[in-house]
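> sequence? don't have it. structure:
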C-alpha cells in the first residue's frame, strides 16, 4: 500500500497489520485520523486482505486526542463541527471495516484511544495495558456510547466520573477483552488469531462482519431473518460449496472469492 506519515501498513498472507506510529504516545490529531480513515477504507476494498491487526509502535496503544490541538479548534466558524465529524468517522472507519479488526493493545488506551480499541472486533492486551476514560479531567465529555456497549451502568459511570485507570486483568475478568498476554507474546498471539481468521472464506467473513454490524439494534426475530438472508446468498457461491467439500474431504479449502 501507499506510504503513510503516521502509520505503517504491511500485508502478508491475507493479514494486514496497521501500526500506529506517532511518538511518543499516538496522540490523535486531524491528520492521524484522516490517514487512518484512508487506510481502513482501502483495506475494506482490498481483495487480498481478510483480517486486520491494529497495533502500536510506541509505548502506548493511544493516549487519545491531542489536547494541544484542541486549544486551536473553533478559530473559524464550523471548525468544531468539522472536527467532530472527523472524530466520528475515524472510529467508524474501523468499526465498519468490512474485514474483522483485531486490536493488539500493548500499553495505555486512554480516552479516544480507549474508544478506538472498543471499535475493533477482537481485543487482545498485554500485561502492561491499562484503560482510562479521563474526559472530565480536561473539561470534556465524549465516548460514553462506546463504553456503555461493553460495561454495566455502574461501571460506566464510575469509569467516566472518576477517570480511574483499569488494568487489562480487570477487563479480561469482565469479558471485555479476549485475552491478556505477556508483553513479548502480544503480537504473536494477535497473529495466531489472524491466521485462523484468514484461513476462512473471505466472503463468509465479510457477511458475518456485516451481520454483527447490522443486527445489534434489531429485534431477535428480524435479526435472525437478516442473517438467514445472508446465509442463503452465501450458499449459492462457489466458495461455500468448496468449504463444504473441504470439510467432508478433511482438507484445507481453496477459496476463489466467487
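It's in. Model, not experiment: these values are computed from the prediction. Numbers count the residues shown, from 1 in each chain.
> switch to C-alpha atoms for all contacts and neighbour counts from now on
OK.
> count of neighbours near residue 183?
Counted with other CA atoms under 10 Å, the neighbours of residue 183 add up to 15.
> excluding covalently adjacent residues, which one is nearest to it?
residue 126 (4.9 Å; CA to CA, 6 or more residues apart in numbering).
> which parts of the stretch 151-258 of the chain are helices?
153-162, 168-173, 186-198, 202-215, 220-235, 238-249 (DSSP state H, counting those that start in this stretch).
> export the ones you listed to CSV and append columns for mean neighbour count and distance to residue 70.
Shown next, in CSV, are those (neighbours: other CA atoms under 10 Å; distance: least, CA to CA, whole Å):
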stretch, mean neighbour count, distance to residue 70
helix 153-162, 15, 20
helix 168-173, 17, 29
helix 186-198, 18, 33
helix 202-215, 17, 31
helix 220-235, 14, 40
helix 238-249, 15, 48
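> one more to weigh against that first structure:
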C-alpha cells in the first residue's frame, strides 16, 4: 500500500499481490488515509495489477474484529472530508465492490466487473453501500445471488476503456479540485446521502454481529 501526493491530489494505491485482498493492515491503512484528508484535497484510490480487489482476505475471519475493521474502513471512505474518486480495473469483489460504491466518482474499466459473494462466505452486509451504485432492488438481488455485474450495467459509474482508466480517474480528480472546495464540502454534507449510506451499513454490521443463530 502506498500514498503519493501531487499538490492537493492524494493517490492511495492498494498493492497487495496477487489480488489486492484486504487484511487488517489494509483496512487500517485505508481508514488512516481517509481520516487524514483535508476538505480542500481530493483522494484518488486505485490498485496495482490486474485485479482491483478480491475483497476480504480469506486468511482472516470475516467476522468480529475483521468485519468491524472492514466496516470502519468503508465508512471512513464515505465520511472522508475530501471528495473521493475510485478507479477499478478487473474484478471488484466484496469489499472491493463496496469501496467502488463508496466513491463520489466511481470509475470502472469497460472489461471489469463486480460481485458481492457475501452470503457465500457467511456474512449479510453491504446493501447500504451497494445501493449507491445499483438501484436498491437490484442491490438486494446481487447480494442474494452473488451474480457478477459487468461494468456496462453500472449506470452510476463512469465506464471507460481499460487503457484510459488511470488518466480518466486523474482527470476526474482534477475537475473536483478545480471547484471551490467550500462548496464541494457543503454539497457532500448537506445532501446527506453519504452519511445515510454509512449509517445503514453500520446498522447492517451491528445486526449481523448480534445475530441469534
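Perfect, thanks for sending it. These numbers were taken from a predicted model, which means no experiment stands behind them.
> TM-score of the superposed pair?
Remark: TM-score between the superposed chains equals 0.83 [TM-score structural alignment, normalised by the length of structure 2]; 196 aligned residues with a CA RMSD of 2.1 Å.
> residue in structure 2 matching the residue nearest to residue 183 of structure 1?
Aligning on TM-score structural alignment places residue 126 of structure 1 opposite residue 109 in structure 2.
> surely residue 118 of structure 2 touches residue 94?
Yes - contact criterion CA atoms under 8 Å: residue 118 of structure 2 and residue 94 qualify, at 6.5 Å.
> can you pick out the residue with more neighbours from these two?
residue 94 (25 against 22).
> ok, now which ones touch the equivalent of that one over in structure 1?
When structure 1 is aligned by TM-score structural alignment, residue 94 of structure 2 is paired with residue 111. Residues near residue 111 of structure 1 by CA atoms under 8 Å, 6 or more residues apart in numbering: 63-65, 132-135, 143.
> which residues sit in contact with residue 168 of structure 1?
125-131, 177, 180.
> hmm, 10 Å instead?
Counting by CA atoms under 10 Å, 6 or more residues apart in numbering, residue 168 of structure 1 touches 105, 107-108, 124-131, 174, 176-177, 179-181.
> buried among the residues you listed? Make that a ChimeraX selection.
Here is the ChimeraX command that picks out the buried ones among these, judged by 16 or more other CA atoms under 10 Å:
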select :105,107,108,124,125,126,127,128,129,130,131,176,177,179,180,181
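> could you list which of the contacts of residue 168 of structure 1 belong to strands?
Mapping those onto strands (DSSP state E) picks out 105, 124-126, 130-131, 179-181.
> any chance of those residues in JSON lines, plus distance to residue 59 of structure 1?
Listed next are these as JSON lines, based on distance: CA to CA, whole Å:
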{"residue": "105", "distance to residue 59 of structure 1": "10"}
{"residue": "124", "distance to residue 59 of structure 1": "16"}
{"residue": "125", "distance to residue 59 of structure 1": "13"}
{"residue": "126", "distance to residue 59 of structure 1": "12"}
{"residue": "130", "distance to residue 59 of structure 1": "12"}
{"residue": "131", "distance to residue 59 of structure 1": "14"}
{"residue": "179", "distance to residue 59 of structure 1": "19"}
{"residue": "180", "distance to residue 59 of structure 1": "17"}
{"residue": "181", "distance to residue 59 of structure 1": "16"}
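> what's the closest of those to residue 196 of structure 1?
Distance to residue 196 of structure 1 across these (CA to CA) is lowest for residue 124, with 14.9 Å.
> roughly how far apart are that closest one and residue 188 of structure 1?
Using CA to CA, to the nearest Å, residue 124 of structure 1 is found at 11 Å from residue 188 of structure 1.
> repeat for residue 56 of structure 1
14 Å.
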